[in-house]
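*Asks:* how does the following fold in three dimensions:
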Amino acid sequence: MDLAGGGDTTEQTLDSHLTPIAESQRQPGDVEYFGTDAHNTVHVVLYAGTDPATGADMMYEAEKTGTNVHYVGLRTGGYWYHVSA
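*Replies:* Sure thing, here's the model as predicted:
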């Protein structure tokens, strides 16, 4: 799904396919945005769930635009959204 027609992360948080949720409600496939508030963001990650091999919560992210996506440990402290079709 192309949120906000590929716009920046702030535009993406306004997409009708996103519903704000509490961090405790996150599920694999939900997204977390980082920034100064829920609609002024600079980075987004995709929650991958718990890694069965390590038991750690994981996410997919690219360090910055133009870099490869990596599977890494989850960082929290951002704004969570559920993505619907």
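*Asks:* rest of the way, CA atoms for contacts and neighbours
*Replies:* Will do.
*Asks:* which ones are touching Asn40?
*Replies:* Thr9, Thr10 (CA atoms under 8 Å, 6 or more residues apart in numbering).
*Asks:* same check, this time on Tyr60
*Replies:* Going by CA under 8 Å, 6+ apart, Tyr60 touches Val45, Leu46, Tyr47, Ala48, Val69, His70, Tyr71, Val72.
*Asks:* wait, which of the residues you listed is closest to Tyr79?
*Replies:* Val45 (10.4 Å; CA to CA).
*Asks:* what is the neighbour count of the closest one?
*Replies:* 22 (other CA atoms under 10 Å).
*Asks:* my guess is it contacts Glu61. True?
*Replies:* Yes: assessed by CA atoms under 8 Å, Val45 is found in contact with Glu61 at 5.0 Å.
*Asks:* sequence B follows; please return its structure for comparison with A:
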Amino acid sequence: MAPWVLALATLILLLGLFWTVSGLIQIVHGIRTDTRTIAAGPWGAAAGITVLVYPGPSLLGLILFFGIGLILDGAFLVAEGIRR
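*Replies:* From the prediction side, this is the model:
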């Protein structure tokens, strides 16, 4: 197996675990302190679980999401440069 495939698999696994644990921590923190972080917790946990259950489609979605974001960032920077 190619090293880049293992790197992508590792990144997806770490991202899914991070989002899941982060969501659970936000839920617990929201319960203990009565803040609005409790509302963001389930979304983060659900995103993490989704990435862990469906790593292939999640990787494609993340590539598209970040790719579009980078294109938009570049377009905004060019527009700002032209404006100045």
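*Asks:* give me the TM-score for this pair.
*Replies:* The TM-score (TM-score structural alignment, normalised by the length of the second structure) is 0.23; 39 aligned residues with a CA RMSD of 4.7 Å.
*Asks:* narrow the contacts of Tyr60 of the first structure to those in strands?
*Replies:* Val45, Leu46, Tyr47, Ala48, Val69, His70, Tyr71, Val72 (DSSP state E).
*Asks:* in CSV, list the residues you listed along with distance to Thr9 of the first structure.
*Replies:* As requested, these are exported to CSV (distance: CA to CA, whole Å):
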residue, distance to Thr9 of the first structure
Val45, 10
Leu46, 13
Tyr47, 16
Ala48, 19
Val69, 16
His70, 18
Tyr71, 20
Val72, 20
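*Asks:* of those, buried ones?
*Replies:* Val45, Leu46, Tyr47, Ala48 (16 or more other CA atoms under 10 Å).
*Asks:* okay if I get those as CSV plus distance to Leu18 of the first structure?
*Replies:* CSV is the format used below for these (distance: CA to CA, whole Å):
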residue, distance to Leu18 of the first structure
Val45, 14
Leu46, 13
Tyr47, 14
Ala48, 17
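*Asks:* one step back: nearest to Thr10 of the first structure, of the contacts of Tyr60 of the first structure?
*Replies:* For these, the nearest to Thr10 of the first structure is Val45 (13.4 Å; CA to CA).
*Asks:* so how far is the helix or strand harbouring Val5 of the second structure off the chain centroid?
*Replies:* Using DSSP states H and E, Val5 of the second structure maps to helix 3-33. Centroid separation between helix 3-33 of the second structure and its chain, computed with CA atoms, centre = their mean, to the nearest Å, is 9 Å.
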